[in-house]
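Trainee: Provided below are the primary sequence and the corresponding predicted coordinates.
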Amino acid sequence: MKPGKIFWGVFFLSLGFLYLIRNLTIIDLGDLSLHSYWPLLLIMAGMVYLVKNPIVRNLTAGVAGVALACIIFFSGWGLFNNLSCVNVKYINSDKGNGEPVTLKTEAFDSTIQSVDLTFDGGAGKFQVEATDTNFYTIQTDRSKRKFSVENKREGAKSDLTIKMVEFNVDKSDTNFANLVRLNLNPKPFYENLNLNFGAAEFDLNIKTLQFKDLTLHTGASSTKLILPLAAEGGSEVEINCGASTIEIIVPLEATVQIETKMALGDASVPPGYEERDGIYYSPNFSGTGNVLKIKITGGVSNVSVRAQ
């Protein structure tokens, strides 16, 4: 069995067991804190790469799974206990003053031919799609987020920057939600899509949008990407993530190249994909034509790619 599969199996078993113990109140877990020991994961990841003995590699992956489960559980348990009766405010002074946003939109100018988009979202739950008849629409729930939005025009090109500036969490609000939706117009060609998030649940559905480069940076996250066919000349997707689960859906007829570089993790690809030197290729890959290139770099990640 691969070290990545052992890691994820042991991780989920350990995390589930810890939560079961907590729910049954067998022991008091409130005073334990292990977050300072996270560098041990890096040490064990290095061992998995350097040690050739498969028994040692598999054992190290299993221990790392237990360690990550304990760090997440005990750190998260203490954090939420301490914050249970307070309000939390995130402010990023480097991103301007911003304005409270519940619904913000801008009409589409048909002279816009290409777009560079930067979206810095912070933490929370995010949905991005490309079905808007406006240039863009930002919609939030009652989470009192402030955004700065800047649209710089130069001829037929737009440089659109959307950044989360302030985020208030009222822990006493039992109906609290934290969803942010961004809807884009699919008509322009998107030269660059730069998406940056922290601890987030991220859903990106851009199957109707054409782009050249997509870069996604996330922390601890759950991410789902629905991608289109590659644009003329090819499209590239680069994902940099922390401890994450990533699901990527590509069109059945797409020509795809997938490269993964993860310290600890596992990747699954559609049936028929061929692996050569650590890179996966779709059955119709010939080295020419419009290729959808996907590169994933992460620490502890579980990646699933599906074709449909």
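Mentor: Structure received.
Trainee: drop to CA atoms for contacts and neighbour counts, all remaining ones
Mentor: Will do.
Trainee: Strands along the stretch 151-300 of the chain, start to end?
Mentor: 157-170, 179-184, 189-205, 211-217, 221-226, 235-241, 244-250, 255-268, 274-276, 279-281, 291-307 (DSSP state E, counting those that start in this stretch).
Trainee: Out of those strands, flag the one nearest residue 76.
Mentor: Closest of the strands of the stretch 151-300 of the chain to residue 76 is strand 189-205, at 12.5 Å (criterion: Cα to Cα).
Trainee: still on that earlier bit, put together a markdown table for the strands of the stretch 151-300 of the chain, with distance to residue 109 and mean neighbour count on each row.
Mentor: As requested, those are exported to a markdown table (distance: least, Cα to Cα, whole Å; neighbours: other Cα atoms under 10 Å):
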| stretch | distance to residue 109 | mean neighbour count |
| --- | --- | --- |
| strand 157-170 | 10 | 19 |
| strand 179-184 | 13 | 20 |
| strand 189-205 | 13 | 19 |
| strand 211-217 | 19 | 18 |
| strand 221-226 | 26 | 20 |
| strand 235-241 | 25 | 19 |
| strand 244-250 | 30 | 19 |
| strand 255-268 | 33 | 20 |
| strand 274-276 | 44 | 12 |
| strand 279-281 | 39 | 19 |
| strand 291-307 | 29 | 19 |
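Trainee: next, the one to line up against it:
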Amino acid sequence: MKFRNIFWGIILILIGLLFTLDNLNLLDFDWYNLWRLWPVVLVLWGISILPVKSIAKIVLVILVLAGSVFYMMNRTVQWHDNDFYISYNHDYDTRTVNQEFILPYEDSVAKANLNMEIAASTFMLIDDPIALINFEKRGSLIDYKYSVSQTDELVDVDIYIEDDVVLRSHSNNRIAMSLNPQPVWDLQFDIGAADVEFDLSGLKINDLDVDGGAAAIMIKLGDEYDDTKVNVETGASSIKVKVPEESGCDLNITSVLSGKTIRGFEKIDHGHYRTKNFNEAENKIYLVIETAISSCSIIRY
């Protein structure tokens, strides 16, 4: 039996087991840490080409993978600002801090830019005709701040987290936020280890940029704007994008190791897909997805 088959077989089986056990809540670990461990792939590749017996290679692979799993499940190792530190204090502050704020909508606003950080949480975004932005958080001690600036018909909103807050994947936060459907929106989200659901079907979206770590992301797009550009970049994630049947969609997807489900599209080239009605559709969506280890589903509704 070729070692190459055993090598990749062990890796795929382990990753599949981790996804399964995590989905069944039998294990709790930080998927973002898996993305941090991308150099391990180089280590495993190096082991595969060592001029030693196959049994020795298998032992080395198992040891490296076991160490990687231990790291992902180890809560004493925290990453912050591109460096890491080790914390032996497990008395984390778990107080519940609820937070709400409403940014009023003015008829003069024709275009809005939103730049937002999303911490470890469950996040839901919908449309609401009352306010420009309605934000509500329930959960642990993470304090969101915001800043607003307006120039004529354009309003810029930044929603961010205090710099001294260290985010953990097991932080228990639930965020519900709504955006006004009247302005044309440019949205940029920086997502940590979170479960997010963007229902944008009732909004005029010009540009959507999602940068995610270990996240579960669901995006429902609409046909309220003529040309919508969507860019999604993730590490170890689950991605689901819903595209309206009436909209024409051009999809470019790049993935390292992922399972893809693409429905209602024709394949143009490797990683390039397009709906049949793209040329004649009044509303066009340009969707670019770059992901590492993930499951990715693009469907029409």
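Mentor: On my side now, so go ahead. Small disclaimer: the values here were computed from a predicted structure and weren't measured.
Trainee: out of the strands of the stretch 151-300 of the first structure, nearest to residue 49 of the first structure?
Mentor: Nearest of those to residue 49 of the first structure, taken as Cα to Cα: strand 255-268 at 7.7 Å.
Trainee: residue range for that closest one in the second structure?
Mentor: Mapping strand 255-268 of the first structure onto the second structure (TM-score structural alignment) gives residues 248-261.
Trainee: mean shift of that stretch relative to the first structure?
Mentor: Compared with the first structure after fitting, stretch 248-261 of the second structure has a mean deviation of 1.1 Å; criterion: mean Cα distance after the TM-score superposition for the first structure.
Trainee: What's the match for residue 62 of the first structure in the second structure?
Mentor: Taking TM-score structural alignment, residue 62 of the first structure has no aligned residue in the second structure.
Trainee: before we move on, which element is the residue mapped onto residue 145 of the second structure from the first structure in?
Mentor: Correspondence of residue 145 of the second structure to the first structure, assessed by TM-score structural alignment: residue 148. Using DSSP states H and E, residue 148 of the first structure maps to strand 145-154.
Trainee: can you check residue 8 of the second structure too?
Mentor: Here residue 8 of the second structure is assigned to helix 3-23, by DSSP H and E.
Trainee: What is that helix packed up against?
Mentor: If you count contacts as 3 or more Cα pairs under 8 Å, 6 or more residues apart in numbering; DSSP states H and E, helix 3-23 of the second structure packs onto helix 39-48, helix 54-73.
Trainee: can you do 6 Å?
Mentor: Here helix 3-23 of the second structure touches no other helix or strand, going by 3 or more Cα pairs under 6 Å, 6 or more residues apart in numbering; DSSP states H and E.
Trainee: Would you indicate which residues of the strand or helix carrying residue 47 of the first structure are buried?
Mentor: Assessed by DSSP H and E, residue 47 of the first structure sits inside helix 39-50. Applying a neighbour-count criterion of 16 or more other Cα atoms under 10 Å, one finds 41, 44, 45, 47, 48 buried in helix 39-50 of the first structure.
Trainee: ok, now stretch 63-73 of the second structure?
Mentor: Along stretch 63-73 of the second structure, these residues count as buried under the neighbour rule (16+ other Cα under 10 Å): 64, 65, 68, 69, 71, 72.
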